[in-house]
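**Q** Coordinates for the following, if possible.
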Amino acid sequence: MTGFARADGSGHGHVWTFEIKSVNGRNLDLRCRVAPGFDALEPVVKAVVPQRLRRGNVNVTLTVTRTGTGGELRINRPLLDRLIALGNELGGVAEKPRLDALLAVRGVVETIEDTDLGDAREAVEAAMAVTLNETLDRLTAARFAEGDRLVRVLTEHLDEIARLTEQASRCASLQPEAIRHKLRAQVAALLDAIPSLTEDRLAQEAALLITRADVREELDRLRAHIAAARDMLSKGGAIGRQLDFLCQEFNREANTLCSKSADVELTRTGLSLKAAIEQLREQAQNIE
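**A** Below is the predicted model of the structure:
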C-alpha cells in the first residue's frame, strides 16, 4: 500500500525529521537511511517498522540538523594545496588567485557537525524513537484511508464475480441437454460408419462425458470463495496475503470451468470470469 508520512522532533541542540515512504509490494522490503553519527537508530527502525507494517516497499529517512552556533569550520588542506599549485602553474598566463577567492571554492571550507552528544545521547535517541512512532502512526492512518477506498473497489469486483458465477450457473443448467443433443448426432454418425458398436457402449461413454462436463462443483466452490473473500473484507486486518491466495483458488475454478465447457455461452462467461478475477487479484496485491 502507498503512503507518505513525516514528523519532526527537537532537543539538546538538535532538530530531526523522520520521513517514511511506502509503495506497493508483495512482501515487506525495508530500507533505512539515517544521519551520520546516529547509526544506533537504524536497528530501532528495523525492529519497530515490521511490527507496524506487513507489506510494501518502505523507505525510512532520518535527517538531523544542529541548532545554535553550528558546527566547527575546517580547511580542506589537500584541496587548497592543489588549487594553490595550479595557480602557481598558471602564474605566467593568469593572475594568481587571492586567498578569499580560494576559500570561496566549494569544498575548501568544510563544516564539521558535532554529533557527540555525551550524556544526552540516550535521551535524544529515545526522543527520536518517539518521533519514529509518530511518523508510523501518520503513515498507518494514510494507509487505512487508502484501504477504505480499496475495500469498495474489491467489493465491486466480488459483485461482478458473483454475477458472472450465477450467469455461468444458468448456462451450465443447459449444458447436459446440449451435450446429449450433440452426442445423439455423433452416435448416429458412428453407428452408420461402424455398425459393430453397440448402443449400450455408446450410452456408457455418453454418460461419462456428461459427468465430466458437470461444472456444479466448480460453481459451488466459486460461491464459497466469494463468501470467504467478503468475510475477510468485513473483518479487516492484514488480509493481503490471504486474499492473494484466495484469488489463485478463484482462478483455478474458473480455468476448470472453461476446460469443461461444451457450450459457447458458458465459455464466454468463463473467460469474463477469469478477467474479473484477475482484476481482483491486481487490487489484492495492493493491500496489507
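
**Q** Only C-alpha atoms from now on, for both contacts and neighbour counts.
**A** Noted.

**Q** Could you identify the longest helix within the protein?
**A** The helix that spans the most residues within the chain, counting by DSSP state H, is helix 121-193.

**Q** The helix or strand that it is followed by: which residues count as buried?
**A** As assigned by DSSP states H and E, the chain's next helix or strand after helix 121-193 is helix 199-212. Of all the residues in helix 199-212, those buried under the rule 16 or more other CA atoms under 10 Å are Leu202, Ala206, Leu209, Ile210.

**Q** May I see those residues organised as CSV, with distance to Cys247 added?
**A** Putting the buried residues of helix 199-212 into CSV (distance: CA to CA, whole Å) gives the following:
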residue, distance to Cys247
Leu202, 40
Ala206, 34
Leu209, 29
Ile210, 28
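
**Q** Looking at those, which is nearest Val153?
**A** Val153 has its nearest neighbour among the buried residues of helix 199-212 in Ile210, at 38.1 Å by CA to CA.

**Q** Pull the contacting residues for the residue nearest to the closest one when sequence neighbours are not counted.
**A** Using CA to CA, 6 or more residues apart in numbering and skipping residues adjacent in sequence, the residue nearest Ile210 is Pro176, 6.1 Å away. By CA atoms under 8 Å, 6 or more residues apart in numbering, the contact list for Pro176 reads Ile210, Ala213, Asp214.

**Q** any idea how far Pro176 lies from Gln204?
**A** 15 Å (CA to CA, to the nearest Å).

**Q** ditto for Val23
**A** The value you get for Val23 to Gln204, if CA to CA is used, is 58 Å.

**Q** Check Gly9 too.
**A** 80 Å.

**Q** Quick one: classify Val64 as helix, strand or coil.
**A** strand (DSSP: H, G, I helix; E, B strand; the rest coil).

**Q** hang on, it packs against Gly13?
**A** No. Using CA atoms under 8 Å, Val64 is not in contact with Gly13, being 10.4 Å away.

**Q** Please say which of the two ends up with more neighbours.
**A** Val64 (19 against 13; other CA atoms under 10 Å).

**Q** hmm, back to that, closest to Arg149 out of the contacts of Pro176?
**A** When the contacts of Pro176 are compared against Arg149 (criterion: CA to CA), the nearest one is Asp214, at 38.3 Å.

**Q** residues near that closest one, how many?
**A** Residues near Asp214, counting by other CA under 10 Å: 18.

**Q** same thing with the one 5 residues further on?
**A** Neighbours of Leu219 under the rule other CA under 10 Å: 19.

**Q** Point me to the helix or strand that includes it.
**A** Going by DSSP H and E, Leu219 is part of helix 216-235.

**Q** and that helix, which residues are buried?
**A** Glu218, Leu219, Leu222, Arg223, His225, Ile226, Ala229, Arg230, Met232, Leu233.

**Q** what sits up against it?
**A** Residues contacting helix 216-235 (CA under 8 Å, 6+ apart): 151, 155, 158, 161-162, 165, 168-169, 172, 239, 243, 246, 249-250, 253-254, 256-257.

**Q** which is the next helix or strand following it?
**A** Following helix 216-235 in sequence, per DSSP H and E, is helix 240-260.

**Q** one more, for comparison:
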Amino acid sequence: MTASMTSFARVESSQDWGTLVWEIRTVNHRYLEPHFRLPDNMREIEPRLRDLLRKNLSRGKVECSLKITRSEGNSQINLNQALLHELNGALEAIGEIVSKAKRADALDILRWPGVLEQAETDIGLIHNDAVDAFENALKQVQESREREGAELKQFIVQRLEGIGKETAVVRKFMPDLLKAQREKITQRLSDAKVEIDQNRLEQELVFLAQKADVEEELDRLETHINEVTRVLNTKGAVGRRLDFLMQELNREANTLGSKAVGVEVTQSAVNLKVLIEQMREQVQNIE
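**A** Predicted structure coming up:
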C-alpha cells in the first residue's frame, strides 16, 4: 500500500503512577532517521523503541518525544540518610584542614546528586507502559501515512492518465506531421530549381523521417506508465522506485521535445514535462 512519509500522532496514557504523553512527527527523508527525546530514566527502553520503528517504518525522519508527569501520591521526596552522613563527614574533615572553609548550607547539600530520593513506582512498570503507548502512537502514525498515501496515489494515477492522453495525441498527429515535413522539403527544393538525384533525395528524406520519428519514445512512455501503475499497487516501500521512474519519464519527454517537428508535438512534450514534474514532487513524500 502506498504510504506518505508525513504524519503526526499524539497519545496520552493515564496510569496509577501518573501520565505519559507521546508525540511522533514524521517527514520525508531518503532513509529512516529516528530521533528520540526521552527523560533520563527512560533511556533504557530506547533500543526497544528503535526496533519497533524499524519493523513498522522504512523511510522518513521521525521525531519522538515522551513527557512523563508523576501523580502526587508517587512524588514523595525522601532524603538519602547514608549519603548525608558521608557529606557531613567530608565537610567536617575539610573544616579541620582548611580553617577558613565555609560550611555548606542546607540548600547546597540538597542540590548534591543523590541526596534527594523520589519514591518511585517500579521503573519497569513505567517502561512497559511507555512502550505500550508508543505502539499505539506508532499505529496512529501508520494509519495517517496510509490515508495520505492513498490520496497521493490517486493524484499520481490522474497524472498518468494525462500522460497517456498526451502520447495518444502525438501518435495521432505524427503521420501527418511527417508527411507535411516531407512535402515541405520537396517543395523548397522544387522552388529553388535545384537538380538533385532522386535516389539521394529519397535517402535524405528517409533519414530525416527517422530522426523525427518518436515512436520509440512513445512506446517507452507507455511502458513507464504501466510500470508506475504496477509499483503503486505493490506492498511495502515504493518511493525510491517511483522516483527512478519519474527520472525515466522525464528523459523520454525531453527526447520527445528535441525531436518535435510540429507545434502539436512540442506542446505535448511541454504538457508531459509539467505532468511528470507534478508527480515527481509528490513522489518525494512517498515512503
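
**Q** hmm, back to that, farthest pair in the buried residues of helix 216-235 of the first structure?
**A** Glu218 and Leu233, at 22.6 Å, using CA to CA across the buried residues of helix 216-235 of the first structure.

**Q** Quick one: map the residue nearest to Ile210 of the first structure onto the second structure.
**A** In the second structure, Pro176 of the first structure lines up with Leu178, judged by TM-score structural alignment.

**Q** re earlier: give me the distance between the helix holding Leu219 of the first structure and the centre of its chain.
**A** Put simply, helix 216-235 of the first structure sits 23 Å off its chain's centre (CA atoms, centre = their mean, to the nearest Å).

**Q** What angle do helix 240-260 and it make with each other?
**A** On the basis of axes from the mean of the first three to the mean of the last three CA atoms, to 10 degrees, helix 216-235 of the first structure is oriented at 160 degrees to helix 240-260.

**Q** Which stretches in the stretch 1-150 of the second structure count as helices?
**A** 46-56, 81-97, 106-110, 123-191 (DSSP state H, counting those that start in this stretch).

**Q** which secondary structure elements does the third one contact?
**A** Same thing as helix 106-110 of the second structure. If you count contacts as 3 or more CA pairs under 8 Å, 6 or more residues apart in numbering; DSSP states H and E, helix 106-110 of the second structure packs onto no helix or strand.

**Q** how about 10 Å then?
**A** Packing partners of helix 106-110 of the second structure (3 or more CA pairs under 10 Å, 6 or more residues apart in numbering; DSSP states H and E): helix 81-97.

**Q** which parts of the helix it packs on are buried?
**A** Applying 16+ other CA under 10 Å to helix 81-97 of the second structure flags Leu84, Leu87 as buried.

**Q** ok, now stretch 278-288 of the first structure?
**A** Going by 16+ other CA under 10 Å, stretch 278-288 of the first structure has these buried residues: Glu278, Gln279, Leu280, Arg281, Gln283, Ala284, Gln285, Asn286, Ile287, Glu288.

**Q** and Thr69 of the second structure, what pairs with it in the first structure?
**A** Match for Thr69 of the second structure (TM-score structural alignment): Thr65.

**Q** what does Asp132 of the second structure give?
**A** Asp132 of the second structure maps onto Val130 in the first structure, by TM-score structural alignment.

**Q** I figured its match hits Trp16, correct?
**A** No. Judged on CA atoms under 10 Å, Val130 of the first structure makes no contact with Trp16 at a distance of 11.6 Å.

**Q** out of these two, which sits in the busier spot?
**A** Trp16 (19 against 14).

**Q** What's the match for the more buried one in the second structure?
**A** For Trp16 of the first structure, the residue aligned by TM-score structural alignment is Leu20.

**Q** ok, its match - contacts?
**A** 11-14, 66-70, 126, 129-130, 133 (CA atoms under 10 Å, 6 or more residues apart in numbering).

**Q** same check, this time on Pro175 of the second structure
**A** Contacts of Pro175 of the second structure by CA under 10 Å, 6+ apart are Gln181, Asp213.

**Q** Give me the mean distance between the stretch of helix or strand Ala276 of the first structure belongs to and the second structure.
**A** Assigned by DSSP H and E, Ala276 of the first structure falls within helix 264-284. For helix 264-284 of the first structure, the mean deviation from the second structure after alignment is 0.9 Å (mean CA distance after the TM-score superposition for the first structure).

**Q** same for that helix, what does it pack against?
**A** helix 121-193, helix 240-260.

**Q** now the longest one against helix 199-212, angle please.
**A** Looking back up the chat, that one is helix 121-193 of the first structure. Using the same axes, to 10 degrees: helix 121-193 of the first structure against helix 199-212 is 160 degrees.

**Q** and the contacts of Leu20 of the second structure as CSV, adding distance to Leu53 of the second structure?
**A** What follows is the contacts of Leu20 of the second structure, written out as CSV (distance: CA to CA, whole Å):
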residue, distance to Leu53 of the second structure
Val11, 16
Glu12, 19
Ser13, 20
Ser14, 23
Leu66, 15
Lys67, 19
Ile68, 21
Thr69, 24
Arg70, 27
Ile126, 20
Asp129, 17
Ala130, 14
Ala133, 13
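
**Q** Go through the residues you listed and say which is closest to Glu86 of the second structure.
**A** Using CA to CA, the contacts of Leu20 of the second structure come closest to Glu86 of the second structure at Arg70, 29.7 Å.

**Q** Excluding residues flanking it in the chain, which one is nearest that closest one?
**A** Gly18 (4.2 Å).

**Q** and the gap between the one you found and Met42 of the second structure?
**A** 15 Å.

**Q** And for Lys67 of the second structure?
**A** Distance from Lys67 of the second structure to Met42 of the second structure, by CA to CA: 10 Å.

**Q** who touches both of those two?
**A** What both Lys67 of the second structure and Met42 touch, as defined by CA under 10 Å, 6+ apart, is the set Ala130.

**Q** now, among the buried residues of stretch 278-288 of the first structure, which is nearest to Glu42 of the first structure?
**A** For those, the nearest to Glu42 of the first structure is Glu288 (23.5 Å; CA to CA).

**Q** The closest one and Arg55 touch, don't they?
**A** Yes. Between Glu288 of the first structure and Arg55 a contact is recorded at 5.5 Å, counting by CA under 10 Å.

**Q** which residues do these two both contact?
**A** By CA under 10 Å, 6+ apart, the residues touching both Glu288 of the first structure and Arg55 are Met1, Asn24, Gly25, Arg26, Asn27, Leu28, Ala238, Gly240, Arg241.

**Q** so can I have a markdown table of those residues showing neighbour count and distance to Arg74 of the first structure?
**A** Listed next are these as a markdown table, based on neighbours: other CA atoms under 10 Å; distance: CA to CA, whole Å:
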| residue | neighbour count | distance to Arg74 of the first structure |
| --- | --- | --- |
| Met1 | 25 | 45 |
| Asn24 | 18 | 44 |
| Gly25 | 18 | 45 |
| Arg26 | 18 | 47 |
| Asn27 | 14 | 45 |
| Leu28 | 17 | 42 |
| Ala238 | 15 | 52 |
| Gly240 | 23 | 53 |
| Arg241 | 17 | 54 |
